[in-house]
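Visitor: Only the shape, not the letters, is given here:
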């Protein structure tokens, strides 16, 4: 069977529509008009001779053929994107060393995959990958202890610091599954379940406290922890509730069965995880590594979280180089 002659943009358009569940969102992610995305999907359907999207459903849904096509095309495009990124990295990383810092949210899946890729592409270079805290990133880069850092962005980043956005990580409310109450009542102190804070020395702790202050919410200051893992363990034990992010919840997935996540009954807010680089670091190399990270985070982090909590879309999403959902 001969392959249909289709552009990669046609395949990408269908994958984006299938993944995002909307022509409009796909158009925004690709920087195209809705009519262009619709035209690309129609071209793919014509070339394959099948209907991929049931447009009569509200919201529209993939047909059985569409689900099968999405599975195969998504895997193929993922390999192509990764090959492209790795080729760029391989061609540009002529340095004798690379020092990378990554927040602990990624230490179990994303960091090891990045380490394998870079080690394969830099066989003669010294490679260092270490776990850092987000509030340490700028100082470590400024002192020359790191070349690049993957961390949550602070509001006061130096203006000359190169930034490549990776993922938007929204804040959610987490409570024990066995507790019968609403997020609104928890914020009002009913029942009197302790609020589990992040330490204020941490960037995430300061971000949450600022939002609580803006909303004139002041839970008793009894518990403070350094990690989402510890907070999730206490919530799973029924001893408190907290505000954290999907990344933190995924890292403590062993407790997920005992924890319920909810939208915050406040104005939505989130943190942005980005790749930060030294001002003198090669921009093409930084963006190539960012591309590898986006792919790994999308596959290993965003996809499994959205499978369990589809209501988090589109807030929990990969970001393109321009900071928009990509």
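Guide: Nice, I can see it. Since we're looking at a predicted model, the values are computed, not measured.
Visitor: make it CA atoms for all contacts and neighbour counts henceforth
Guide: Fine.
Visitor: So which bits of the host helix or strand of residue 138 are buried?
Guide: Element membership of residue 138 [criterion: DSSP states H and E] is helix 137-142. Neighbour counts using 16 or more other CA atoms under 10 Å place 137-138, 140-141 of helix 137-142 among the buried residues.
Visitor: second one coming, line it up with the first:
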């Protein structure tokens, strides 16, 4: 006799949820399923076992004696499946002989040394490859299996089978020369006197800034286009222009900020989110562990340095 024929772990999980929630309607909300679909799963199990699992004459819905017995066994089975899943994921990490991580360029100097050290502890054997670069390149590398984990502006919500760990949200701010005569209530005065330094249009951060400026109907002329905050800040320190950037963008060029003034935006604020993304269920708990590590390091170590220059900004940075 084939006892597993027609037996489904998903149906078992649905049955347990109905018992725990006390009704099919509440279970449907919890499981994001239609009530009719849940009812069909229950009916299929009753036919499979040739018994009634729920007393439908009472409210809240209650299991019959057979249903109560099934509930106890189903809980044990699902618990064991959870343990099996966790164990297999841990086993899957052990034989890794290489881990490849790509970090958004503005966080490279801040995170790469810490990631290298910590991953070396988590995975004492094998090689660790960490690269930096641009968000669009990292997306392509993850999709084409040239890297395993990316830290990025792009959470890749349009791609199935990815696990996403939001790290933090940070505001955009304005960076301009220390001795600039700019007044917060007159942005036109600023760009009449100093050119706007723009990030290269191929970069996601540039596209985000330009979209926001268009929403505000601000057509700000620019003279320079550069790829990195590290390249932009020396120009601003020398009095050659101004830009819009982010706190962690400034971390990348923190040694060039001596003659740079950082102020909140004089118009509607906007932000960017940074996430850690990996292919789903391929690396066990490693992506989650690294996400926690990144947040802890940025919050407790790296941002402490940059907020000395702009203490007001720490309240606007949200760690997920």
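Guide: Perfect, I can see it now. On a predicted model such as this, the values are computed, not experimentally measured, just so you know.
Visitor: Redo the buried residues of helix 137-142 of structure 1 as JSON lines? Include distance to residue 282 of structure 1.
Guide: Output for these, formatted as JSON lines (distance: CA to CA, whole Å):
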{"residue": "137", "distance to residue 282 of structure 1": "18"}
{"residue": "138", "distance to residue 282 of structure 1": "17"}
{"residue": "140", "distance to residue 282 of structure 1": "18"}
{"residue": "141", "distance to residue 282 of structure 1": "14"}
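Visitor: nearest to residue 107 of structure 1, of those residues?
Guide: residue 137 (15.6 Å; CA to CA).
Visitor: Name the nearest residue to the closest one, ignoring sequence neighbours.
Guide: In space, and not counting its chain neighbours, residue 137 of structure 1 is closest to residue 149: 6.1 Å by CA to CA, 6 or more residues apart in numbering.
Visitor: Just name whatever secondary elements the helix or strand encompassing the one you found is in contact with.
Guide: Assessed by DSSP H and E, residue 149 of structure 1 sits inside strand 148-152. Counting by 3 or more CA pairs under 8 Å, 6 or more residues apart in numbering; DSSP states H and E, the packing neighbours recorded for strand 148-152 of structure 1 are strand 97-103, helix 137-142, strand 270-277.
Visitor: longest single helix anywhere in structure 2?
Guide: helix 65-93 (DSSP state H).
Visitor: How about that helix, which residues are buried there?
Guide: 67-68, 70-71, 74, 78, 89, 93.
Visitor: and if you look at stretch 172-180 of structure 1?
Guide: For stretch 172-180 of structure 1, by 16+ other CA under 10 Å, it's 172-177.
Visitor: so where is it in structure 2?
Guide: Mapping stretch 172-180 of structure 1 onto structure 2 (TM-score structural alignment) gives residues 173-181.
Visitor: That stretch: how far from the chain's middle?
Guide: Remark: stretch 173-181 of structure 2 is offset 31 Å from the chain centroid, using CA atoms, centre = their mean, to the nearest Å.
Visitor: on that earlier part again, can you state the direction angle for the strand holding residue 149 of structure 1 and strand 97-103?
Guide: On the basis of axes from the mean of the first three to the mean of the last three CA atoms, to 10 degrees, strand 148-152 of structure 1 is oriented at 10 degrees to strand 97-103.
Visitor: what's the mean deviation for strand 148-152 of structure 1 versus structure 2?
Guide: Superposed on structure 2, strand 148-152 of structure 1 shows a mean distance of 0.8 Å to its aligned residues (mean CA distance after the TM-score superposition for structure 1).
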